[in-house]
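> predicted structure and sequence below. I'll ask about it afterward.
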Amino acid sequence: MITLSEQSKKIIFIAFFVIFTIGTGYALYYFFFRQLATTPPATDQTQGFTNTFNPSGAREDVTPTTDTGTGLLPQTTITPVILDTTVQINPLAPVNVLRDELTQAISQGTDGSTRFYSPDDGRFYRINPDGTTTSLSDRQFFNVDKVDWSNIKDEAILEFPDGNNIYYNFETDRQATLPKHWEDFEFAPADSQIIAKSIGLDESNRFLVTADADGNQSTAIYSMGKNFNSVIPSWSPNNVVVGFSKTGTPQADGAEEIYLLGKNHEQLRSLIVPGSGFQPNWSPDGKKLLYSVYHSRDGYKPMLWVSDAFGQEVGRNRKKLNINTWADKCVWADKSIIYCGVPVSLPDGAGFRQESFNATSDDVYKINLSSGLSEKINTSEQNHPIRNPMLSQDGNQLIFTDAVTGKLYSYTLAK
């Protein structure tokens, strides 16, 4: 047996202690402090358009034909607009009460006034730029269900719950009765004609029609058949497109093909939208289209997109705006600036039933398509559900009706 001196024992103990300390330190570093290798996040790429298109063909009949293709879309990268909610463009945007009574069917006149219908007395009025209110006519129209205003003149088509439709010119006091089976009216950009859906009892007698504002000189331009609910009358500001038809070829990954219906049966290129529930909103020059759709990737909440929508550019430069709202809650200020009412909260599946969230309070966002920034406007009353938004003629006021109270408000916007 080897006998160690006290000196040797001390040396061995010290050596063991040093080795143990080094080992323990390395173990602590390895398991707790070393930098772990990271995997770059996957790029979110969604199928969509490339720069190659196929013409959609003439469509006097919007009923889809049988397709034998694959229905697959070319792979492309969607460029999202940067959402920056940390920037407040106005510390507190003032809220103005323009009318403290039930107000419906607001529309901007060419003189900068705000036209509206008062269901309390059945009359139409205008709020002038100086804040005064004047009557458009002494005529009374009770129980108007919907008002379709012209773009330039003080004239409108009044739709009633019993199906009656009346054209009325507030400037000349001229009135005309339109067919009861016509619905979804819209005026041409220069008010030269109207477009409507003519819904006959038989499927073979359902057409998209154009006519003079008083209903004369009507012409059936597209046969809708059983797909009349899939057709959206929507006259583009550049007078090229008169509507959309959601009857295109089924696409991969829940996308839909939307036909653009040309005024003169032009062979316009179709639009591929990445979801369902397509709701359009034309830019002022008719060259771009803001729209909302819903898809599982967004929890079936409405999502805003924008793309080119004119000539050979239809569908190009498609961008996801990362804003959960519907297109009819937005208004274009110019070709690159959009203001939107955005619900403060939406559950998954909200895109299926917009009417269930009409009472939800809205934030206001300013979207700049040129810079790619979305800015939240902070207001002193962040509790109004926005309906029928429009801008004042000088662009300084966002005017809207409260979807719950029906009162007329405006937010003062920062320039």
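Arrived safely, thanks for sending. In this text the structure is predicted, and so the values were computed from the model without any measurement.
> only C-alpha atoms from now on, for both contacts and neighbour counts.
Noted.
> check which residues of the helix or strand hosting residue 98 are buried.
Using DSSP states H and E, residue 98 falls within strand 95-99. For strand 95-99, the neighbour count (16 or more other Cα atoms under 10 Å) marks 95, 98, 99 as buried.
> distance from the chain centre to it, please.
Centroid separation for strand 95-99 versus its chain: 25 Å, with Cα atoms, centre = their mean, to the nearest Å.
> how many neighbours does the nearest residue to residue 147 once chain neighbours are set aside have?
Distance criterion Cα to Cα, 6 or more residues apart in numbering; nearest residue to residue 147, sequence neighbours excluded, is residue 158 at 4.8 Å. Counted by other Cα atoms under 10 Å, the residues lying close to residue 158 total 21.
> what about residue 261, distance to residue 122?
36 Å (Cα to Cα, to the nearest Å).
> residues in contact with residue 282?
236, 237, 288, 289, 290 (Cα atoms under 8 Å, 6 or more residues apart in numbering).
> which of the residues you listed fall in strands?
The members of the contacts of residue 282 that map onto strands under DSSP state E are 288, 289, 290.
> would you turn the residues you listed into TSV with distance to residue 301 and neighbour count?
Output for these, formatted as TSV (distance: Cα to Cα, whole Å; neighbours: other Cα atoms under 10 Å):
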residue	distance to residue 301	neighbour count
288	23	24
289	19	23
290	16	25
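> could those go into CSV alongside distance to residue 195?
Output for those, formatted as CSV (distance: Cα to Cα, whole Å):
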residue, distance to residue 195
288, 21
289, 20
290, 21
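> closest one to residue 207 out of those residues, please.
The nearest member of the ones in strands among the contacts of residue 282 to residue 207, counting by Cα to Cα, is residue 289 at 24.5 Å.
> okay, one more to line up with it:
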Amino acid sequence: MDKKRIIFAILFIIVTILLGYLMYRVFFAKKTPKPPTPQTQEQLPGGQFPIIGEGGQPGQIVTGTIQLPTAGFVPPQTPALPPPPAQTPLVQKLANDIVVSPAADSFGGAKFYNAQDGKFYRLLPDGTLALLSDDVFFGVENVSWSPKTEEAIIEYPDGANIYFDFETKKQVTLPKHWENFSFSPTATKIAAKSIGLSPETRWLITADPQGNNITLVEPMGQNADKVDVNWSPNQQIVATSLTGKPMGGNREQVLMIGLHGEVFKAIIAEGQFLDSAWSKTGEKLLFSSYSTASDYKPELWISNAAGDLIGTGRKPLGLNTWAEKCTFADDRFVYCAVPKTLPTGSGFEQSLADAIEDDLYKIDTQTGIKSKLLLEEGHVIDTILVNGDTDALYFTDKNQKGIFTIAL
């Protein structure tokens, strides 16, 4: 009995161990990963390592026999830039025909006579042209414009003079022996020289623009050629005259002529007086003269020219040009066309400068500081004026047709 029990106990233990092992394999044992399929390689005799070649020197890099392709040079790509905007020329031509007697108008632009089609035009501030009238006036030599109204005195080479109102189209023929017209600042009167047949009938006169209500201001006698009719903006002066007392030292008196026989002080010109231009208020007079000191070239001067201050504050501006080539922006600043060079003696004969290009200057008459404005191409400036807003200059050229403008 004892042996049977021992045998059963041993069998029981063996069975239990086998069952336990089976359960472990099924439920707990990790599966052995399947080894990767080996690459095809040379079969070696069992138990031997593969034979390797002889190595190189330690630390030496062995260059392979297969070279990578060499890339060509690729230049850097520059991004395309848009073309620069076209620059507006500094000087622009606003009309292509022969322009006569341009003048500033009350609309901020200018007005002028077109000698090619015989019509009058207004130049608007935006640069466009508009007809002042459909009427045609052929062969006009000069135009004196009203500063306030749409009126003008039209002069012809044969001496004929016509008053014309561009609004009403009223036309009046004025005497042929009247010349050198100037409107009053209020445009209610005109001044002129009345050149009679004899010296005693030659007078400085005033009248209304249509030639009525004539007033004799001053007799001129044989000195009519020494009188310049140029009404001052403050209405004190109607003309200037070179009939003052003789002065030594190469100097000349410039007399101021009033409407009522006033005795004004004179302005002294160094050398021979040439021409003049009023400031906007009439407080100052810009003038040119020539002398031995200037090599007989025109020289610009400025002087007080109103009331008791006439003749005071006189000083040179250091530029050789004519006053008629200048225009005032206000009482302080003036713009002038100045020839780049001038021959000796050009004060005697202005035509010597007709082929000489000009520089354009802005002048501070108080400090004497001069600033040159850039002109893109050569111009020989004839008439120059500033527009009503003082932001642009208009000018004509002695050698080119049209009217030009430059922004300030």
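That came through, no problem. Fair warning: this is a prediction, and the values are worked out from it, not measured in the lab.
> residue 108 of structure 2 matches what in structure 1?
Taking TM-score structural alignment, the alignment pairs residue 108 of structure 2 with residue 112 from structure 1.
> need the counterpart of residue 286 of structure 2 in structure 1.
So residue 286 of structure 2 corresponds to residue 290, using TM-score structural alignment.
> so how far is residue 335 of structure 1 from its match?
Taking Cα to Cα, one finds residue 290 of structure 1 at 11 Å from residue 335 of structure 1.
> next one: residue 319 of structure 1
In terms of Cα to Cα, residue 319 of structure 1 sits 15 Å off from residue 335 of structure 1.
> which helix or strand contains residue 162 of structure 2?
strand 161-165.
> average distance between whichever helix or strand comes after that strand and structure 1?
Remark: after strand 161-165 of structure 2, the chain's next helix or strand is strand 171-174, criterion DSSP H and E. For strand 171-174 of structure 2, the mean distance to aligned residues of structure 1 following superposition is 0.4 Å (mean Cα distance after the TM-score superposition for structure 1).
> which bit of structure 1 covers the helix or strand just after strand 171-174 of structure 2?
Per DSSP H and E, strand 171-174 of structure 2 leads on to strand 178-183 as the next helix or strand towards the C-terminus. With TM-score structural alignment applied, strand 178-183 of structure 2 matches the range 182-187 in structure 1.
> which parts of the matching stretch are buried?
182, 183, 185, 186, 187.
> which one among these gets closest to residue 381 of structure 1?
Nearest to residue 381 of structure 1 among the buried residues of stretch 182-187 of structure 1, with distances taken as Cα to Cα, is residue 186, at 33.5 Å.
> return the member of the contacts of residue 282 of structure 1 nearest to residue 272 of structure 1.
residue 289 (12.2 Å).
> not counting residues beside it along the chain, what's closest to the closest one?
Excluding the flanking residues, the one nearest residue 289 of structure 1 by Cα to Cα, 6+ apart is residue 282, at 4.8 Å.
> cool, residue 234 of structure 2 as well?
Of all residues not flanking residue 234 of structure 2 in the chain, residue 282 sits nearest, at 5.3 Å (Cα to Cα, 6+ apart).
> which strand or helix spans that neighbour?
Counting by DSSP H and E, residue 282 of structure 2 is found in no helix or strand.
> I'd say it and residue 232 touch.
Yes: the criterion here is Cα atoms under 8 Å, and residue 282 of structure 2 meets it with residue 232 at 5.4 Å.
> contact partners for the residue most central in space within structure 1?
Centre of structure 1 computed as the mean C-alpha position; nearest residue by Cα atoms, centre = their mean is residue 327, 1.5 Å away. Applying Cα under 8 Å, 6+ apart, we find residue 327 of structure 1 in contact with 279, 280, 281, 290, 291, 292, 304.
> show me what the second one aligns to in structure 2.
Using TM-score structural alignment, the partner of residue 280 of structure 1 in structure 2 is residue 276.
> tell me the SS of its match?
Put simply, residue 276 of structure 2 is strand when judged by DSSP: H, G, I helix; E, B strand; the rest coil.
> chain neighbours aside, what residue packs nearest to it?
Ranked by Cα to Cα, 6+ apart and with sequence neighbours excluded, the top spatial neighbour of residue 276 of structure 2 is residue 287, at 4.1 Å.
> quick one: that neighbour from residue 13 of structure 2, how far?
144 Å.
> which of these two has more residues huddled nearby?
Set residue 287 of structure 2 next to residue 13 and count neighbours by other Cα under 10 Å: residue 287 wins out with 24 against 12.
> so that one touches residue 271, yeah?
No: contact criterion Cα under 8 Å: residue 287 of structure 2 and residue 271 do not qualify, at 11.9 Å.
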